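Student: coords below, sequence missing:
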């Protein structure tokens, strides 16, 4: 059984890797996650909070 953790992506990052990390965790397309952040009201504040709270991925 795989032990998954929600972490910022090191491979698929544009600003801080939050959307890339969410996409890796749920096995989704990162572009879809970015569009949801932009258009569905999740917003900049949630992204900033996630960038501060989420740890960096231990994998390169």
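Tutor: Nice, thanks for sending it over. Remember, it's a predicted structure, so these values are computed and weren't measured experimentally. Numbering: from 1, shown residues only.

Student: make it CA atoms for all contacts and neighbour counts henceforth
Tutor: Fine.

Student: what helices or strands is whichever strand or helix holds residue 52 leaning on?
Tutor: Assigned by DSSP states H and E, residue 52 falls within helix 43-53. The contact analysis (3 or more CA pairs under 8 Å, 6 or more residues apart in numbering; DSSP states H and E) places helix 43-53 against helix 18-26, helix 30-39.

Student: try this one next to it:
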């Protein structure tokens, strides 16, 4: 992996809970592109699964 070796929710770049920012840091991707990709994937999968996944990650991922 290009980023950190542990997956955390970001405190610095968060908008709601820091899930997408944490994923971006972990994968070494740009935060805005990660958010855009997550939103697009959520919309094209009828939005509901994307919301559930985000909520689960919010609970499961520890804060940095």
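Tutor: Nice, thanks for sending it over. As the structure is a prediction and not an experimental result, all values here were calculated from the model.

Student: TM value for the aligned chains?
Tutor: TM-score for the superposed chains, counting by TM-score structural alignment, normalised by the length of the first structure: 0.82, backed by 55 aligned residues with a CA RMSD of 1.4 Å.

Student: which one of the helices and strands packed on helix 43-53 of the first structure is the most hemmed in?
Tutor: The densest packing among those, expressed as mean neighbour count by mean count of other CA atoms under 10 Å, is seen in helix 18-26 with a mean of 22.

Student: with the second structure superposed, average distance for that helix?
Tutor: With mean CA distance after the TM-score superposition for the first structure, helix 18-26 of the first structure departs from the second structure by a mean of 0.5 Å once superposed.

Student: give me the helices and strands touching that helix, please.
Tutor: Packed next to helix 18-26 of the first structure, using 3+ CA pairs under 8 Å, 6+ apart, are helix 30-39, helix 43-53.

Student: how far apart are the first one and its match in the second structure?
Tutor: Overlaying the second structure shows helix 30-39 of the first structure at a mean distance of 1.0 Å from the equivalent residues (mean CA distance after the TM-score superposition for the first structure).
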